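A.B. asks: predicted model and sequence below, questions to follow.
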Amino acid sequence: MVRYLPVFIALALMVYCIVDVAQTPGDEVRRAPRWLWLTAIVIVPVVGPICWLVLGRPSARGGGGSPNRPPRYPDDDPDFLRRL
């Protein structure tokens, strides 16, 4: 059973990355189009998912969010906090 563990891990990583690419908006994918990332993940089983996680995945949004998107909560809105 232990000798099959790397295969299960590679398969789980591949499935996770395929779902992640499919759920990522097309304009947020970095370095290559989404279809190319899906192809790389499927054809190159271990290296493709790792490259997606390191190079293609959108960067994490920290605290402030996107300037085009309104704040989700009132305490994230600077105008709301000024009015308090």
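C.D. replies: That came in fine, so what should we check first?
A.B. asks: please make it C-alpha for all contacts and neighbour counts, starting now.
C.D. replies: Fine.
A.B. asks: which parts of stretch 19-26 are buried?
C.D. replies: Using 16 or more other C-alpha atoms under 10 Å as the test for burial, stretch 19-26 gives Val21.
A.B. asks: comparison target below:
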Amino acid sequence: MLRALIYLLPLALTIFAFIDCLNTPEDEAKHLPKIAWVFIILLFWIVGPIVWLAAGKVRQPPAGGRTPSEWHRSHRQEWVAPDDNPDFLKSLKEENKKDETLLKDWEADLRRREEELKRRENDPDAS
């Protein structure tokens, strides 16, 4: 079983790198044209996939979690979640204030109507 793994692991790596290379847009292939990378992966089936994964493709940095490099620090910050965005938090506070004032108005209107009903019940001659 272990002998089969010696052949299956490089084969799986080659298949993965081949599919990854085919799915990569032409402008994201680094150093060589995409067709050259396909031939390198298929002809050198142990070294080719490793070289493709290491140097053949433009890799996207993670969305967050690590300290960004100097290049990323100079660019606009990307929000990972809505609660990271101060503008979104500000809009939530404003919306909450509007909802609270609307609720207070409704409660005041309800109290006024209840008092009016109590007055009508206590004074049957008024109507």
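C.D. replies: Structure's in. What do you need? Please read all numbers here as calculations on a predicted model, not as lab measurements.
A.B. asks: which residues touch Val29 of structure 1?
C.D. replies: 56-58 (C-alpha atoms under 8 Å, 6 or more residues apart in numbering).
A.B. asks: compared with structure 2, how much does the top helix by length along structure 1 deviate?
C.D. replies: For structure 1, the longest helix by residue count, based on DSSP state H, is helix 5-23. Helix 5-23 of structure 1 differs from its equivalent in structure 2 by a mean of 0.5 Å after superposition (mean C-alpha distance after the TM-score superposition for structure 1).
A.B. asks: packing partners for that helix?
C.D. replies: Counting contacts by 3 or more C-alpha pairs under 8 Å, 6 or more residues apart in numbering; DSSP states H and E, helix 5-23 of structure 1 packs against helix 34-43, helix 47-51.
A.B. asks: would you mark the buried spots in the shortest one?
C.D. replies: Which is helix 47-51 of structure 1. For helix 47-51 of structure 1, by 16+ other C-alpha under 10 Å, it's 48-50.
A.B. asks: from those, which is closest to Ala12 of structure 1?
C.D. replies: Using C-alpha to C-alpha, Pro49 is the member of those that lies nearest Ala12 of structure 1, at 10.2 Å.
A.B. asks: tell me how far the closest residue to the closest one other than its chain neighbours lies from Gly64 of structure 1.
C.D. replies: Leaving aside its sequence neighbours, Pro49 of structure 1 sits nearest to Ile41 (C-alpha to C-alpha, 6 or more residues apart in numbering; 5.1 Å). According to C-alpha to C-alpha, to the nearest Å, Ile41 of structure 1 stands 31 Å off from Gly64 of structure 1.
A.B. asks: who's more crowded, the two?
C.D. replies: The neighbour comparison of Ile41 of structure 1 against Gly64 (other C-alpha atoms under 10 Å) goes to Ile41, with 23 against 10.
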